[in-house]
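K.L.:
after the sequence you'll find the predicted model.
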Amino acid sequence: MSVTAWCLTAGFAGLVLLGFPFAIAIALAVTAALLLADIEPAFLAQAVISGSQQFSLLAIPLFMLAGELMTAGGLSRRLVDLAGTLVRHRTGGLAMVAVLAALVFSAISGSAPATTAAIGAILIPAMVQAGYDRGFAASIAVSAGVLGPLIPPSIAFVIWGIVAEQSIGRLFLSGIVPGLALALGLLVICWVHARRNGVPRLPRASLAETWAAFHQGKWALASPVLVLGGIYGGVFTPTEAAAISCVYALLVGLFIERQLKPAALPAIFARAMKTSAIVCAIIAVSAGFGILVAQEQIATRFAQWMAENVEQRWLALASLNLAFFLLAAVMDEIAIMVILGPMLIAIANRFGVDPIHFGAIIVTNVAIGMAAPPIGYCLFIGMAISGLSLGRIARAIWPMILLMLVVLFLTTYIPGFALMLQPAGR
């Protein structure tokens, strides 16, 4: 490899290991590569501007803001109450409430951390009080939050759609079946845990309670119907859907539920902006990184090496999944998608993998990374809510991680599993 290529690969890796934030590490690696290649450093500024001016990127801060507004406006509590009336009387019912509430909230926020925070803050203390082990309560909330990247509208699919230049709507569809399969598996784990540990069942909700919960939760349930119905009905794009979701959450929180106070809006906007800035900064500076990687033909050479040394497609996909799992344990998942995107796409093309199917594989990996020790974002949220150490939650979450790996296996090796909802003739 050339000196520039070494700077982009080993140099970037070294900066990350030294503890530099990913966006800064990328920017420094690109700047050093430009100087070594005798290219005008202003190239980086131009790349950052072009990389941050994509219309689809607007969906990321907007969906994050929508999730914050829904939580502050009390809609997450409505979802929990509704799910409770349906399954709380079953074995493991309260843990199942976390899964079902997260399933619906994921269709509002599109974010794993937002889903974990919204559902975990309510249900981790309630599960502990009901007799569940605190480690299990935290791990099921973290695992349920992982539904956020899989159930549309998903921020992870938006990012991959931008990186891979694929239809975001079709990518959304590819995550539904894996997401539902993961949710079903988590429900089974809840039942098994409660049965083994003798967790008492809660009383069955009366018909009047159930009807009241549906009536009070109707505005929360209407949000994913409005957003997803508008996207797949061709009324608006995913980015426009994110804006509509924000307006809907704001109006419902202020004027219908009346739990969202105008005085709280600056703090809500600030939280959403802070999280969005981290994501968008990585994407923006990665534009220059991607251009230099293409210029040095790093992705093409690696894909060619893999094609020459790995003959079977199943083995190539297994290698990618293993590499992604190991990287996600120590590196930001969004950074992996953006930085390694060209290389991953080149390998998928080399082995003839359908681009939408490959997007489902990548985002399922991203979902696992959100919960995988030691740096999964959702793990830290679970730690903050439960007061447990990382090691305590990590020991409790491995059954859920194994379930996620089973879903990843099905997504990877049975294309129809992820593609069964794709429009006919596509």
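P.N.:
Okay, I see it.

K.L.:
going forward, measure contacts and count neighbours with C-alpha atoms only.
P.N.:
Noted.

K.L.:
contacts only, for Gly172.
P.N.:
Heads up, residue 172 is Phe, not Gly. Applying CA atoms under 8 Å, 6 or more residues apart in numbering, we find Phe172 in contact with 150-154, 157.

K.L.:
could you look up the SS state of Leu186?
P.N.:
Classification of Leu186 using DSSP: H, G, I helix; E, B strand; the rest coil returns helix.

K.L.:
how about the strands in the stretch 301-426 of the chain?
P.N.:
Applying DSSP state E, counting those that start in this stretch to the stretch 301-426 of the chain gives no strands.

K.L.:
quick one: the helices in it, in order.
P.N.:
Here the stretch 301-426 of the chain has its helices, by DSSP state H, counting those that start in this stretch, at 313-328, 333-350, 355-371, 377-386, 390-413, 415-419.

K.L.:
could you dump those helices to TSV with distance to Ala208 and mean neighbour count?
P.N.:
Output for those, formatted as TSV (distance: least, CA to CA, whole Å; neighbours: other CA atoms under 10 Å):
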stretch	distance to Ala208	mean neighbour count
helix 313-328	46	16
helix 333-350	44	20
helix 355-371	37	26
helix 377-386	32	22
helix 390-413	35	18
helix 415-419	39	20
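
K.L.:
of these, which is nearest Gln53?
P.N.:
In terms of CA to CA, the element of the helices of the stretch 301-426 of the chain nearest to Gln53 is helix 333-350, at 15.4 Å.

K.L.:
the structure to be compared is supplied as follows:
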Amino acid sequence: MIASLGILPLLLLALGTPVFLVFLTAVAVTMMFVMPLPPVALQQVLFGGFDNYALLAIPFFVFAGELMNSSGIATRLINWAMAMVGRVPGSLGVATVGASTAIGAISGSSVAAVAALGKTLYPKLVAAGYGKERAGGLLASSGAIDIVIPPSIAMILYGLAAEQSIPRLFMAGVLPGLLMAAMMAGFVIVVALRNRIPSGVRFNAKVAWATTKDAIWALLMPVFVLGGIYMGLFSPTEAGGFACVYAMIVALFVYRTMSLADVVRAAGNAAILSGQILIIVAAAGVITWMLTTQGVPQAITAWIQALELSALSFLLAVNVVLLVIGCFLDPTSAILVFAPLLVPIAISLGIDPVHFGIVMTVNLAIGMFTPPFGLNIFVAQSATGLPAHSLYRGVAPFVLVLLTALLIITYVPALSLTLGSRL
């Protein structure tokens, strides 16, 4: 079983096999040669993984994010962020972080933020004096905030895998996400001061008001969605449906930047992305089922308990392991496979599972732009035209910045738990 569920998946990943095929192949080989089971069991578990109402939130939020991104929302948010920042040192870099955070609150997708901002802001960042490597690194790394800021697809999946409240997870991600953004913005300001990168234009109330009015419908979307959830008006899944309708009305009748044909095209793109996510959900459910039936979670729990680790030591070990895993697996796959294994151990050590979910999500968010296989690096490479080795150097300082944020989030649970304590 070690060969089929341990060595084989690593070998397939090294060969570049799609993650869902890695999971399915490992389970199929195990069922054929290690623990003979009828093939119908694989089919039943595979499709049974979709039998969860909360999963409907994923295609809803993906479609809503696709509509908002396709309606030119990125440009409006960039203009708004620039107007708000004013003459802060490194204002364009700070605005990049702010715009990425705002896009994350709309789409919940790190990749969407990097793609939306890359082509628009990269030339401006280079012209402002940031340099190609630093500009590419900033764009690739700022997208990591989007996985933590609600509404977050990664947190929906964690809530399902760990059987935790999705509204509580959403609320728990607000302060950690803002901390990550603040620390990145602070680092950009320090870099700008050291390298004498010019500031933007002086803050102008009229310009700020004009850009706010232009972007207000986009800025209100997370307010309506999250406010509706926390006021009990609708569930996270229903909130996703509301977000779709809201985004469609804004795109068609408010901004008028999309036609019905564009909406259909956006629906097609959202269907493809949703399919990519959900096939991983199904495949990860299969391998989790196999590990559970073989008693792997129980064995790991007993082994860690035998080590008599403290909660702090366990969290440090989890951070190291997840940072490595995040370099090779996307957050969807990693959460669905490792959350069922790690959450029971965390609970046994007295760690709040919601706090643990934020720690896990932040780890995997950092993995999105960590070499060698961070997905944001490849998206930034496509948007900027930079070679991978240049982006590796560009993201390195931001990895250190967000590792510092991770330690704060890990060892200050109140940062994650304060806002959601009443839910």
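P.N.:
Okay, I see it. Because the structure is predicted, anything quoted here is derived from the model rather than measured.

K.L.:
give me the TM-score for this pair.
P.N.:
TM-score of the superposed chains, computed with TM-score structural alignment, normalised by the length of the second structure, equals 0.96; 422 aligned residues with a CA RMSD of 1.6 Å.

K.L.:
returning to what we had before: and the contacts of Phe172 of the first structure, which is closest to Gly73 of the first structure?
P.N.:
Nearest member of the contacts of Phe172 of the first structure to Gly73 of the first structure, counting by CA to CA, is Pro153, at 19.7 Å.

K.L.:
farthest-separated two in the contacts of Phe172 of the first structure?
P.N.:
Longest span within these, CA to CA: Ile151 and Phe157, 9.6 Å.

K.L.:
picking up where we left off before, could the helices of the stretch 301-426 of the first structure go into TSV alongside distance to Gln53 of the first structure?
P.N.:
Output for these, formatted as TSV (distance: least, CA to CA, whole Å):
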stretch	distance to Gln53 of the first structure
helix 313-328	27
helix 333-350	15
helix 355-371	22
helix 377-386	26
helix 390-413	32
helix 415-419	30
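
K.L.:
so which of those helices is nearest Leu82 of the first structure?
P.N.:
Nearest to Leu82 of the first structure among the helices of the stretch 301-426 of the first structure is helix 377-386 (22.2 Å), distances taken as CA to CA.

K.L.:
show where the closest one falls in the second structure, residue numbers please.
P.N.:
Against the second structure, the aligned range for helix 377-386 of the first structure is residues 375-384 (TM-score structural alignment).

K.L.:
once aligned to the first structure, how far is the matching stretch on average?
P.N.:
Compared with the first structure after fitting, stretch 375-384 of the second structure deviates on average by 1.3 Å (mean CA distance after the TM-score superposition for the first structure).

K.L.:
can you tell me what Ala137 of the first structure aligns to in the second structure?
P.N.:
By TM-score structural alignment, Ala137 of the first structure lines up with Ala135 in the second structure.

K.L.:
number of residues surrounding its match?
P.N.:
26 (other CA atoms under 10 Å).

K.L.:
do Pro266 of the first structure as well
P.N.:
Residues lying near Pro266 of the first structure (other CA under 10 Å) number 9.

K.L.:
and Ala25 of the first structure, which of the three is it?
P.N.:
Here Ala25 of the first structure is helix, with the state taken from three-state DSSP.

K.L.:
which position in the second structure pairs with it?
P.N.:
In the second structure, the residue paired with Ala25 of the first structure according to TM-score structural alignment is Val22.

K.L.:
how about the contacts made by the residue nearest to that match when sequence neighbours are not counted?
P.N.:
Among residues not flanking Val22 of the second structure along the chain, Pro9 sits closest, at 5.6 Å (CA to CA, 6 or more residues apart in numbering). Pro9 of the second structure sits next to 22-23, 26 when contact means CA under 8 Å, 6+ apart.

K.L.:
where exactly do the helices run in the stretch 51-200 of the first structure?
P.N.:
Under DSSP H, counting those that start in this stretch, the stretch 51-200 of the first structure gives helices at 59-72, 75-87, 93-109, 112-129, 134-145, 147-150, 155-164, 168-174, 176-197.

K.L.:
to Tyr377 of the first structure, which of these lies closest?
P.N.:
Tyr377 of the first structure lies closest to helix 112-129 among these, at 6.4 Å (CA to CA).
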